[in-house]
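Visitor: coords please:
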Amino acid sequence: MALLLGCSTPNDAFDPSKPHHRPGGFVNLHPAAQGEEAPGFWRWQWERWRADLPPDRPDRVRSAQPDTAYLKANRGDISFTWLGHSSALWQLGGLNILTDPHLGERASPVSFAGPRRLTPAPLPLAQLPRIDVVLISHNHYDHLDAETVRALAAQPGGSPLFVVPLGVEKWLADEGITRTRRLDWWDRFELEAPAGRVTVHFVPAHHWSSRSPWDRSATLWGGFVLQAAGAGEPFSLYYVGDTGYAPDFAEIGRRFGGFDVSMIPVGCYLPRWFMQTQHVNEEEAVKIHRDVKSRHSIGVHWGAFRLCDDPIDAPVDGLPVARENLGVPAEAFVLPVLGQTRVIRRAAP
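Guide: Alright, predicted model coming up:
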């Protein structure tokens, strides 16, 4: 017990006026189990070892040849390129923005064990355009990969700006990455962009954080809202991060009034008794789409790593059923194609 307490991480951003702050870390805004504690985890592992789980079908994760020439030349179009799991390249306001970059082979603290990538990353870092901003939603291994962020920080032309939840900047500093901006829920700041201005907001999600047995929820987690203003029509983007379903999304929809595009997780949700408080299934993802008043949504957090009991291709079947059950048109909430660039809006001539 003394060892565990000695390894705990105090919250140097603690603000007693904020309900999600605690002296030792953070909590969700709404009552629920914080991701199920150790007894639930070991029960899940025991049941998983005994279960006959459905196999993964990586061949059902559609892929396309990336258009690297377009990505490097684009300065004005708003575009989206899925790099697998929750990693995506957004080109917005003339900026190249990465979400939760993970291009490594395993989502694990070690290189020789743990969930391995079942579909190849469509682009190595060297073929990406120079990255200006990296958005990290939380510190779990499938969203924050040490090898990937170190390589990004060492890219030619200088490190991107890493925008992170409270506390994650200290981990990055230990990795030698100091160009960071840390945010609490509802914080905002402006990025000067070549094609206008991009405002970055950090918003709540219902999740938790950890990179070891001793730092549970010591750093914050959440999602990002990006609002771009320039010569053309304003554009709003919402990246949910990892989350269970909660009233947070109705509040986000109320505050922002809707989004042009949302990135919403749709995978890694079984067994429900264990995952429900931390990961949404496809039907809950469609509910988030409606709650936040998203005009178009893209399903992420699937197709790369087998992290839960559902196979990596489960959303291929599950999302169409969820859309139909909730009366959402097929074109309003889609699954991306690995490596394919979707031009969301062309630059004004």
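Visitor: C-alpha only now, for contacts and for neighbours.
Guide: Fine.
Visitor: so what's residue 177 closest to, chain neighbours aside?
Guide: residue 153 (6.5 Å; Cα to Cα, 6 or more residues apart in numbering).
Visitor: and the one you found, what does it touch?
Guide: 159-160, 177 (Cα atoms under 8 Å, 6 or more residues apart in numbering).
Visitor: what is the nearest of those residues to residue 56?
Guide: Taking Cα to Cα as the measure, residue 56 lies nearest residue 160 of those, at 34.7 Å.
Visitor: surely that closest one touches residue 133?
Guide: Yes - the pair residue 160 / residue 133 is scored as a contact, 5.1 Å apart, by Cα atoms under 8 Å.
Visitor: please give me the structure for this one as well, since I'd like to look at both together:
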Amino acid sequence: MIISRRRLLGLVAGAAALIGVPSFWFSRMKTYSGPVSDHFDGLRFFDPDGSPPKSLREVLRWQLGSGRQRTDWPVWVPSPYADTPPARVDGARVRLSFVGHASWLLQTAGLNILIDPVWSERASPVAFAGPKRHNDPGIAFDALPEIDVALVSHGHYDHLDVATLSRLAAKFSPRVVTPLGNDVTMREADGAIRAEAFDWNARVELGPGVAVTLVATRHWSARGLFDRNKALWASFVLETPAGKLYVVCDSGYGDGGHFRRVAAAHGPLRLAILPIGAYEPRWFMRDQHMNPQDAVKALFDCGAAQALAHHHGTFQLTDEAIDAPVIALGEALDEAKVARERFVALKPGQVYEI
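Guide: Here you go, the predicted structure:
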């Protein structure tokens, strides 16, 4: 098969957004160094209960294979909602606004917290290729209240968006809490980003009555071909006046052990935010992304009273249709005899309050 240089760069940038395999010239970042642990061998991080990332050969098999079945998304699918958040939310109330993909604004106890903030047009290392937005962020950047903290789960381009973090640093100078090594990426790009890096199981005070614990998740991380797993990845357990919230930004399901361990260590959980998209083809995605059936199992495992869905409908990273995750979530809930109101998929700009 002969493909053009631009097409090749587009494939490379798309893969970079999801699995961190752009061409070598995209990988110039400095990387983490630190003591050996039960999930760091001195050079790379690993999940003792996970799976290694796919090889470049497997990436090319998926991207260029003759049997690939990719459903093209509509060019533009605007959300009918747009949120203008209040300046602050005080007391025991929690206000969650869905920005899109894996980005959220959480307001509680007088704090404004962004999770995996991405306002860029593309989730990609380059501006001209790679996954492009299919709808606007649910909150316009200029409508954001003063941001106190940003939580960034890992280094993939659809979660760690340096351009957005730089804009936030220039306007609000928030703390940025992230797993080990991602702070190196941020500071290399912009020294004004106030990155603080932590290991799994670290608990970080964010304000009166609010803290976050970084917990293991079944995933991996990279920004380029030569830095795979040289920075850590994590999910978040947030302690709020309304209860504990479990935010899973990216994860495969595996045997469900990660979710059961969070339930044992941090339960009871008031709410879980669980990914439901970017899952086809399953032979490639199973170890790093849950499908809706997996997400329903994860809800049972973690025991959260309520769940919200994300990681769908904004950036096309994989092969399923734009509406497939939400449709499949409803079917999975019906099959498991769980009320659909217990696990809700919002559109960008919609708000959920506790």
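Visitor: which stretches in the stretch 201-349 of the first structure count as strands?
Guide: With strands called from DSSP state E, counting those that start in this stretch, the stretch 201-349 of the first structure shows them at 223-229, 235-239, 259-265, 294-300, 333-334, 341-345.
Visitor: what stretch of the second structure does the fourth one fall on?
Guide: To tie it back to what came earlier, the one meant is strand 294-300 of the first structure. Counting by TM-score structural alignment, strand 294-300 of the first structure pairs with residues 304-310 of the second structure.
Visitor: now the shortest one
Guide: Under TM-score structural alignment, the counterpart of strand 333-334 of the first structure in the second structure spans residues 343-344.
Visitor: now the equivalent of residue 84 of the first structure over in the second structure: how far from residue 205 of the second structure?
Guide: By TM-score structural alignment, residue 84 of the first structure lines up with residue 100 in the second structure. Separation of residue 100 of the second structure from residue 205 of the second structure (Cα to Cα, to the nearest Å): 26 Å.
Visitor: which one's more surrounded, these two?
Guide: residue 100 (28 against 12; other Cα atoms under 10 Å).
Visitor: and the strands of the stretch 201-349 of the first structure: which comes nearest residue 248 of the first structure?
Guide: Of all the strands of the stretch 201-349 of the first structure, strand 223-229 comes closest under Cα to Cα, at 10.9 Å.
Visitor: report all helices and strands that the closest one contacts.
Guide: Applying 3 or more Cα pairs under 8 Å, 6 or more residues apart in numbering; DSSP states H and E, we find strand 223-229 of the first structure packed against strand 196-203, strand 235-239.
Visitor: what's in contact with the longest one?
Guide: Spelled out, it's strand 196-203 of the first structure. Contacts for strand 196-203 of the first structure (Cα under 8 Å, 6+ apart): 93-94, 165, 183-192, 222-231, 252.
Visitor: swap in the shortest one?
Guide: Under the criterion Cα under 8 Å, 6+ apart, residues 223-229, 259-264 lie in contact with strand 235-239 of the first structure.
Visitor: distance of the alignment partner in the first structure of residue 133 of the second structure from residue 175 of the first structure?
Guide: Per TM-score structural alignment, the equivalent position to residue 133 of the second structure in the first structure is residue 117. Using Cα to Cα, residue 117 of the first structure is found at 23 Å from residue 175 of the first structure.
Visitor: who's more crowded, these two?
Guide: When residue 117 of the first structure and residue 175 are compared for neighbours, residue 117 comes out ahead with 19 against 14, by other Cα under 10 Å.
Visitor: who touches that one in this structure?
Guide: Contacts of residue 117 of the first structure (Cα under 8 Å, 6+ apart): 104-107, 304-306.
Visitor: circling back: so which of the contacts of residue 153 of the first structure is the closest to residue 25 of the first structure?
Guide: residue 177 (22.1 Å).
Visitor: any idea what the closest one aligns with in the second structure?
Guide: So, by TM-score structural alignment, residue 177 of the first structure is matched to residue 192.
Visitor: what about its match, helix or strand, and which?
Guide: Here residue 192 of the second structure, judged by DSSP states H and E, is contained in no helix and no strand.
Visitor: wait, it sits on residue 166?
Guide: Yes - when contacts are counted by Cα under 8 Å, residue 192 of the second structure is listed as touching residue 166 (7.3 Å).
Visitor: quick one: which of those two has more around it?
Guide: In this view residue 192 of the second structure and residue 166 are compared by other Cα under 10 Å, and residue 166 has more residues nearby, 20 against 17.
Visitor: show me what counts as buried in stretch 319-339 of the second structure.
Guide: For stretch 319-339 of the second structure, a neighbour-count test (16 or more other Cα atoms under 10 Å) marks 319-322, 325-326, 328-330, 332-333 as buried.
Visitor: and residue 271 of the second structure? What does it align with in the first structure?
Guide: By TM-score structural alignment, residue 271 of the second structure lines up with residue 261.
Visitor: brain fart, residue 80 of the second structure
Guide: Aligned partner of residue 80 of the second structure by TM-score structural alignment: residue 63.
Visitor: tell me, how many residues neighbour its match?
Guide: With other Cα under 10 Å as criterion, residue 63 of the first structure counts 18.
Visitor: that one contacts residue 340, doesn't it?
Guide: Yes - between residue 63 of the first structure and residue 340 there is a contact at 6.9 Å, judged by Cα under 8 Å.
Visitor: in the second structure, which spans are helices?
Guide: For the second structure, helices defined by DSSP state H occupy the ranges 5-19, 56-64, 162-171, 182-189, 257-266, 282-285, 292-302, 324-335.
Visitor: columns distance to residue 87 of the second structure on top of those, output as a markdown table?
Guide: Formatted as a markdown table, the helices of the second structure follow (distance: least, Cα to Cα, whole Å):
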| stretch | distance to residue 87 of the second structure |
| --- | --- |
| helix 5-19 | 32 |
| helix 56-64 | 44 |
| helix 162-171 | 15 |
| helix 182-189 | 27 |
| helix 257-266 | 30 |
| helix 282-285 | 39 |
| helix 292-302 | 32 |
| helix 324-335 | 31 |
